[in-house]
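A.B. asks: The sequence isn't on hand, but the structure is:
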């Protein structure tokens, strides 16, 4: 069993692409304490029993039902897995796929059985994961921290990371006094700080090369400028936690970093709205749900914004994309927005899950399109 914490776009696309009767999607709130994990485990056990009854009622082949039961039991019995939880847990089972995600955002409990998986709740974590790395950089110390929404900051041990500037350049101090005739004074200090930063970057490279997490720098000048100028940092956040990080505890740095993330995400939402409004005016974005459904059906959606909290009962024609609205969701149906979402993911569209007030046009969805349909 493969356990992941934050789903990638590829994960969501893959899960959304499954279509066969008997797909079981379970979401439940969890927690980081043993008592919370025990409650979540009991809730999952109850959901699995409910899912079994529903699968049998739908006349799903007995062999598949037994396989789904067995996969669910493996999750329940994996004590190491239950020791480490986040705010919510997503479980997907269908006899072929068995996958879990520990999610940093708080989701309401749900157990859905249909001919596809219910993926919309995953998208909030994908849009704004609320995790980040903090590089606390000072002349006499360096720390790398990872923050998540619901756990204390975690110090990451980085092989080859220098303890301080003196360690990086092989000096007993960074006072600027040297006996070997090399560069001294303020110019020598800057050279040593650059060597220090370069040593840090070499140590961090294997970790950062495979990470998509935002990197937040906590430092003071001149180290801020030296670090920014020393190399490429594609996930470095523009805003820094200013001042000497040695004056702040890990918890204080984490609190400051979460505030930085809040402002970063708010600016991203504002920029997204501005871009969509311009594209609507230019005719390359849509806000009418019927138009969006048709575009998604023909693979024309380039990016999609959905209201994470809204369900629109109804169905979307498989060939034409025409919507038939309904008063309530039919059994095994997730509604119009979720079907649009599935089709958009199938054509590699970028999807953003936002709250109602942030969706351009004020509707259930908005879409930028590759071509008119």
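C.D. replies: It's in. As the structure is a computational prediction, the values presented were derived from the model and not from experiment.

A.B. asks: Every contact and neighbour count from this point should use C-alpha atoms.
C.D. replies: Fine.

A.B. asks: so who does residue 221 touch?
C.D. replies: With contact set as Cα atoms under 8 Å, 6 or more residues apart in numbering, residue 221 has no partners.

A.B. asks: if we go to 10 Å?
C.D. replies: 138, 227, 242, 243, 244 (Cα atoms under 10 Å, 6 or more residues apart in numbering).

A.B. asks: A further structure is provided below for comparison with the first:
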């Protein structure tokens, strides 16, 4: 029933011509407190608002409403569905489609009935829930995870060595010396049966190179960040032989085998969160450079016009901001019609920018580079 959100999915939703297009957003954080019934009630309340809009603004009869919203009514009473939520929920309904997305970022409750879907909050999911990879690395345990802000999933990599004992085909006694590694004068020191020799160092490096080979093969076409959870000295060695470009200089220090998945996700996010949002700093720098030129704007109506004509390269907007109106192409002007023709101008600017190949970032008000609710960097 639920779908994975990708940029292609977003573009598909943009093409909806089966008006009215219904967009419903709601926060589902209450699931973490076990308040499943509360979620059902809140969703039914949002559906009631949609019903009222369909009657008052679109002239729909009860029979037509029941037919259009039938899948949503069914979802509202599915108790199993409400027990398996993330942070937010997005539901899109038209006469030809019914699409549901469980979101990893929180949303605010709202419903829209318009000629197009309202996608502002959905856009934020694409950037705020970016995935990264976590490699749990040690001599006796290795595991690769796919992670985002709220989820962590262990990946099945058959080629990844489970531990150095199996990789080198060692007996228990021979494997002991690899169990604890510290750094002394920049060189690894093994503790166990006697001092480490060149052969031991060679074996360890061979083991780490094989791990790097498998990881790089798995991620070679990816651009996601990779963070390693390992003892400091082992990470230092791995970092020197690593061939994956997305590896972070920082690492999660400690024994990953002693951490549960929740701890790994939480601690790794504390490290990687700022890197996930690097794009905001880049945009801010670009905007500051262009602020006093005609290649940028914070004027909503000017941005709406520019987005319509494919002039916007990068758009950043406050995902809570709304303003009703319509862009009249013949007059190159935004007007307020005060009827069903009006739509959310912020959403319109976002949709037009995506349709014309630009980038859109829908974020919280406090994350905006300036005090404005919208800003654009133009192509020309």
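C.D. replies: Nice, thanks for sending it over. From a predicted model like this one, the values you see are computed outputs, not experimental measurements.

A.B. asks: circling back to that earlier point, return the subset of the contacts of residue 221 of the first structure lying in helices.
C.D. replies: residue 227 (DSSP state H).

A.B. asks: Kindly reformat the contacts of residue 221 of the first structure as a markdown table containing neighbour count.
C.D. replies: Formatted as a markdown table, the contacts of residue 221 of the first structure follow (neighbours: other Cα atoms under 10 Å):
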| residue | neighbour count |
| --- | --- |
| 138 | 23 |
| 227 | 22 |
| 242 | 13 |
| 243 | 15 |
| 244 | 15 |
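
A.B. asks: of the contacts of residue 221 of the first structure, closest to residue 260 of the first structure?
C.D. replies: residue 242 (11.4 Å; Cα to Cα).

A.B. asks: Break down the stretch 1-150 of the second structure into its helices, ranges please.
C.D. replies: Counting by DSSP state H, counting those that start in this stretch, the stretch 1-150 of the second structure has helices at residues 7-14, 36-58, 62-68, 70-76, 79-82, 120-128.

A.B. asks: Packing partners of the longest one?
C.D. replies: Which is helix 36-58 of the second structure. strand 21-27, helix 62-68, helix 70-76, helix 79-82, strand 110-114 (3 or more Cα pairs under 10 Å, 6 or more residues apart in numbering; DSSP states H and E).

A.B. asks: Any idea how far apart the tips of stretch 331-347 of the second structure sit?
C.D. replies: Stretch 331-347 of the second structure has an end-to-end distance of 20 Å (Cα to Cα, to the nearest Å).

A.B. asks: Buried residues in that stretch, which are they?
C.D. replies: Burial within stretch 331-347 of the second structure, assessed by neighbour count using 16 or more other Cα atoms under 10 Å, is assigned to 334, 342, 343, 344, 345, 346, 347.

A.B. asks: Same question for stretch 66-79 of the second structure.
C.D. replies: 68, 69, 72, 75, 76.

A.B. asks: export the residues you listed to CSV and tack on distance to residue 285 of the second structure?
C.D. replies: Converted to CSV, those look like this (distance: Cα to Cα, whole Å):
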residue, distance to residue 285 of the second structure
68, 46
69, 45
72, 44
75, 45
76, 45
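
A.B. asks: between the residues you listed, which is nearest residue 170 of the second structure?
C.D. replies: Nearest to residue 170 of the second structure among the buried residues of stretch 66-79 of the second structure, with distances taken as Cα to Cα, is residue 75, at 55.3 Å.

A.B. asks: Any figure for the gap between that closest one and residue 81 of the second structure?
C.D. replies: Relative to residue 81 of the second structure, and taking Cα to Cα, residue 75 of the second structure is found at 7 Å.
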